[in-house]
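Undergrad: Below is the sequence, then the predicted model.
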Amino acid sequence: MNKNQIEKAYQLAKTAYAELGVDTDAVLEQINQVVISLHCWQTDDVGGFETPDATLSGGGIQATGNYPGKASSISEMRQDLEKVLSLLPGSQRLNLHAIYGDFGGELVDRDQIDPKHFQSWIDWCKQQGIGMDFNATCFSHPKAADGFTLSSKNEVNRRFWVEHVKRCRAIAAEVGKQLGTPCIHNTWIPDGSKDTPIDRNGHRTLLKQSLDEAMSIDYPKEYMKDAVESKLFGIGAESMTVGSHDFYLGYAIQNNKLICLDNGHFHPTEQVGDKLSACLQFVDEVLLHLTRPVRWDSDHVVTLNEEVQLIASEVIRNNFLDRVNIGLDFFDASINRIGAYVVGTRAAQKAFLIALLEPTDQLKSLEEKGQLFERLALLEELKTKPFGAIWDYYCLKEGVPVGEDFIKTIQHYETEQLSKRQA
């Protein structure tokens, strides 16, 4: 469609939504408050830049596929991220793992990293006009080979990981201080047991002790905020995960931390959208990791499905946007990685736009009056309202490709850049 067609379609859609009491112009202002943190590890399959031959190990970290063109250097990763940012409407952030430091070719172990190894990333974010989030990397390391990190009974290993998290939190605080927006530091560990353990309590006691030690320094919240992330199970941790949802929810409530809810880290029938209003009764903020689990935590590219839509709707219906921090967490190496980024991010943005276009007050009124047939009928009718015209106009306003036009842009980038990279 050309510009005139997009604008004409928008005006028709605007009228349709106005009949429901929804101001689409106001919605297009609100959607820019939805800031999504882009996970850097989609560009290189969670490899990082510590060593040239980084391999994955440590429970549940597995990128499937070997599609050509993955980033193998910081310059390539930044080039890819810049291309992604150019194809997205709205506002984004960068989410960086500790293994992606600018180490200058030196081998710097994780208990020795400090802000100087991430200064070039801070400078890059300044150039892009975006904020940055950070993660300790407690996997893919010899001291995680036995499946335990912060809950390890090997005291040398446990102390190593405590020091790593301490340093990552200091780095996060420096990031937030320099960029002028709080950096969320997320802690996830792969610790667990492949077969039935006897001493679950021992490992969880050690995990609590390690977290207390690692988070003993309080940083200003305008610089950094801590999040802790649970998981149901992972490869090599099928029978027991030390950092379960129960454990971390309790820790977050007791210590005023963010609870990270990854919608791939629960039983397939559990809904993270349902957990938001429960958790936010007891914690100040939540960190979301949006992904698409297929049968298990497979980290497929986010699509506009019912699960993601419920999450977005619950955030918007309850005015939680200032208490929910939104990030992505998928890594698909079986398709063009830039395409995966753009499809996944746009899908999440679409879910929030649909949620903003909902006549929530009207639906809530029907619910409170017991008019449940009418509530159901209106929800069904909303599914065929001309949302696509609103989305296209939003992209047009933001100066990014409309509709499927981004596909050709990514294909051209693959031809000119990705296909020329060494495997």
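TA: Happy to help now that I have it. Numbering: from 1, shown residues only.
Undergrad: Going by C-alpha atoms from here, please, whenever you check contacts or count neighbours.
TA: Fine.
Undergrad: Mind listing what's buried along stretch 354-362?
TA: 354-360 (16 or more other C-alpha atoms under 10 Å).
Undergrad: So Gly399 versus Trp124, what's the distance?
TA: Distance, Gly399 to Trp124, by C-alpha to C-alpha, to the nearest Å: 22 Å.
Undergrad: next one: Thr409
TA: 23 Å.
Undergrad: Repeat that for Asn336.
TA: With C-alpha to C-alpha as the criterion, Asn336 and Trp124 are 24 Å apart.
Undergrad: more crowded one of the two?
TA: Set Asn336 next to Trp124 and count neighbours by other C-alpha atoms under 10 Å: Asn336 wins out with 19 against 13.
Undergrad: What number of neighbouring residues does the closest residue to the more buried one other than its chain neighbours come out with?
TA: Closest residue in space to Asn336, ignoring its immediate chain neighbours: Tyr67 at 6.5 Å, by C-alpha to C-alpha, 6 or more residues apart in numbering. Counted with other C-alpha under 10 Å, residues neighbouring Tyr67 total 14.
Undergrad: now Tyr67, what's its secondary structure?
TA: At Tyr67 the chain is in coil, as set by DSSP: H, G, I helix; E, B strand; the rest coil.
Undergrad: Help me confirm that it comes into contact with Ile338.
TA: No: here Tyr67 does not reach Ile338: they are 11.2 Å apart, not a contact under C-alpha atoms under 8 Å.
Undergrad: name the helices or strands packed onto the host helix or strand of Trp161?
TA: Assigned by DSSP states H and E, Trp161 belongs to helix 155-179. Applying 3 or more C-alpha pairs under 8 Å, 6 or more residues apart in numbering; DSSP states H and E, we find helix 155-179 packed against helix 119-128, strand 131-135, strand 183-187, helix 200-214, strand 224-229.
Undergrad: Check it against this one:
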Amino acid sequence: MTVEKRFLDAKQQYEKWGVNVEEALQQLKHVPISVHCWQGDDVGGFEVNANELSGGIDVTGNYPGKARTPDELRQDLEKALSLIPGKHKVNLHAIYLETEGEVVDRNEIEPKHFEKWVEWAKKVGVGLDFNPTLFSHPKAEDGLTLSHPDQEIREFWIEHCIRSRKIAEYFGKELGQPALTNIWIPDGYKDVPSDRLTPRKRLKESLDRIFAEEIDEQYNIDAVESKLFGIGSEAYVVGSHEFYMGYALQNQKLCLLDTGHYHPTEMVSNKISSMLLFSEKLALHVSRPVRWDSDHVVTLDDELREIGLEIVRNNALDNVMIGLDFFDASINRVAAWTIGTRNMVKSLLLALLTPNEHLKELQEKGQFTERLALMEEFKTYPFGAIWDYYCEQNGVPVQESWLEDVHVYEKEVLSKREA
């Protein structure tokens, strides 16, 4: 049976519940996922004086073919994007600058150091997002940056973040769509602190300085990201969820929720509707924690499905900026991007194919038996046939056939790279 025939049969089943399948596919085409560049080189970056990975971040594995240069990383990203349906974005960290061999410290970065990324983004038709990099640096060795007691160190990182926002503004102007600038810091203490308040006061003051210069949100959108704990900051993190949620609401910034940054039983999907009641927009970094913030490749698990549902059923596709954040060096890195991003898109399509209004009505009427029964039955509806059609219409491989493309790419490109 052809992909189109299976699609038409499946379409009939969904449409009997009032689901407009064609409309769902059109909506999905306009939802960009921000694909993180750091999966491709294990969060290494391209600074001339590169430092060891730090800040509570670890990448395990040594699968061959890691990108060693900006051109190789862009080549790998381009390959992955060719296997993922839709038009998406690429998310950069500041350490992915290009300086032609010149030593440029973090407080000296400029738009010119990212010109080749913008040129490439125009060529492949993607937007760019940005993140200041406040880890893997001598001035972050003790695990403190924007909340550091030393004012000179704080000033260094404040300047880095200000410059990062200007680089994102440059992206927005050049590419015709706003860039999200997301600030995450590793600041915290390994053991129980004697003073939780003072570091948070310093962090607030630093953020106030960073955001003092207004940048048009037509070009740049600011976000702040919390974390529960990290390696070396197990007892206390300065930028907690409550801190950043309060700061974002008070200062009209986006609160970014990373799915790996909470207690193991705490679900980000359950936070989305509450956050959107008080903030027009919200940002996500979708990852997969395995017992802790281990940043595994995103799978189509229950939480990912629920995240998709919460975004779609609350008509928030234009209000939630979705990015990915995982890094696995134990498997083919192009495949990791492809698996994770395709799964994020699948979760949204699953949600768009759900008769959300009917299910809401059942809940309002107290018909909980019918609600549960239908929610369970829809788990086995022929979603795969709709997904395959969507991939075919977007010119990307159907089902697992994309793996063959990756195998060929590994043989012809990745295997020829020296470690």
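TA: That came through fine. For clarity, every value in this text was computed on a predicted model and none was experimentally measured.
Undergrad: where does the TM-score land?
TA: The TM-score (TM-score structural alignment, normalised by the length of structure 2) is 0.99; 419 aligned residues with a C-alpha RMSD of 0.9 Å.
Undergrad: before we move on, back to that, which parts of the helix holding Trp161 of structure 1 are buried?
TA: 157-179.
Undergrad: Tell me the counterpart of the residue nearest to Asn336 of structure 1 in structure 2.
TA: Using TM-score structural alignment, the partner of Tyr67 of structure 1 in structure 2 is Tyr63.
Undergrad: show me the contacts for its match.
TA: 329-332 (C-alpha atoms under 8 Å, 6 or more residues apart in numbering).
Undergrad: List just the nearest of the residues you listed to Arg371 of structure 2.
TA: Ile331 (39.9 Å; C-alpha to C-alpha).
Undergrad: Run a quick neighbour tally on the equivalent of the closest one over in structure 1.
TA: In structure 1, the residue matched to Ile331 of structure 2 (TM-score structural alignment) is Ile335. Counted with other C-alpha under 10 Å, the neighbours of Ile335 of structure 1 add up to 14.
Undergrad: how about the nearest residue to Ile335 of structure 1, chain neighbours excluded?
TA: Tyr67 (5.8 Å).
Undergrad: Next one: that neighbour relative to Phe406 of structure 1, how far apart?
TA: For Tyr67 of structure 1, the distance to Phe406 of structure 1 - C-alpha to C-alpha - is 19 Å.
Undergrad: Also Met240 of structure 1?
TA: 43 Å.
Undergrad: again, but for Ile99 of structure 1
TA: Where Phe406 of structure 1 is concerned, Ile99 of structure 1 sits at a distance of 30 Å (C-alpha to C-alpha).
Undergrad: again with Val286 of structure 1
TA: 32 Å.
Undergrad: the more surrounded of these two?
TA: Neighbour comparison, Val286 of structure 1 and Phe406: the larger count goes to Val286, with 23 against 18 (by other C-alpha under 10 Å).
Undergrad: In structure 2, what residue corresponds to the more buried one?
TA: Per TM-score structural alignment, Val286 of structure 1 is aligned with Leu282.
Undergrad: which residues does its match contact?
TA: 254-257, 272, 275-276, 319-321.
Undergrad: Now it: closest residue in space, sequence neighbours ignored.
TA: Spatial nearest neighbour of Leu282 of structure 2, excluding adjacent residues (C-alpha to C-alpha, 6+ apart): Val320 at 4.8 Å.
Undergrad: what lines up against that neighbour once you look at structure 1?
TA: The equivalent of Val320 of structure 2 in structure 1 is Val324 (alignment by TM-score structural alignment).
Undergrad: Same check on Asn270 of structure 2?
TA: Per TM-score structural alignment, Asn270 of structure 2 is aligned with Asp274.
Undergrad: State the distance from that match to Leu150 of structure 1.
TA: With C-alpha to C-alpha as the criterion, Asp274 of structure 1 and Leu150 of structure 1 are 30 Å apart.
Undergrad: can you tell me the helix or strand for Leu403 of structure 2?
TA: With DSSP H and E as the test, Leu403 of structure 2 turns up in helix 402-412.
Undergrad: what's in contact with that helix?
TA: Against helix 402-412 of structure 2 from outside (C-alpha under 8 Å, 6+ apart): 65, 83, 334-335, 396.
Undergrad: swap the cut-off to 7 Å and go again
TA: 83, 335 (C-alpha atoms under 7 Å, 6 or more residues apart in numbering).
Undergrad: What segments of structure 1 are helices?
TA: Applying DSSP state H to structure 1 gives helices spanning 3-18, 24-30, 74-86, 119-128, 155-179, 200-214, 245-255, 272-279, 306-317, 337-356, 360-368, 372-382, 387-398, 405-416.
Undergrad: do you know which of those lies nearest Gln422 of structure 1?
TA: Using C-alpha to C-alpha, the nearest of the helices of structure 1 to Gln422 of structure 1 is helix 74-86, at 11.5 Å.
Undergrad: for that closest one, which positions count as buried?
TA: So for helix 74-86 of structure 1, counting by 16+ other C-alpha under 10 Å, buried means 74, 76-78, 80-81, 83-85.
Undergrad: how far apart are that helix and its match in structure 2?
TA: Following the fit onto structure 2, the mean deviation recorded for helix 74-86 of structure 1 is 0.5 Å by mean C-alpha distance after the TM-score superposition for structure 1.
Undergrad: So what's the gap between that helix and the chain middle?
TA: Its chain's average C-alpha position is 17 Å from that of helix 74-86 of structure 1, according to C-alpha atoms, centre = their mean, to the nearest Å.
Undergrad: So which elements touch it?
TA: Other elements packing on helix 74-86 of structure 1 under the criterion 3 or more C-alpha pairs under 7 Å, 6 or more residues apart in numbering; DSSP states H and E are helix 337-356.
Undergrad: Tell me who's in contact with Asp111 of structure 1.
TA: Contacts of Asp111 of structure 1 by C-alpha under 7 Å, 6+ apart are 160, 163-164.
Undergrad: please redo it, this time with the cut-off set to 8 Å
TA: Taking C-alpha under 8 Å, 6+ apart, one finds 160-161, 163-164, 167 in contact with Asp111 of structure 1.
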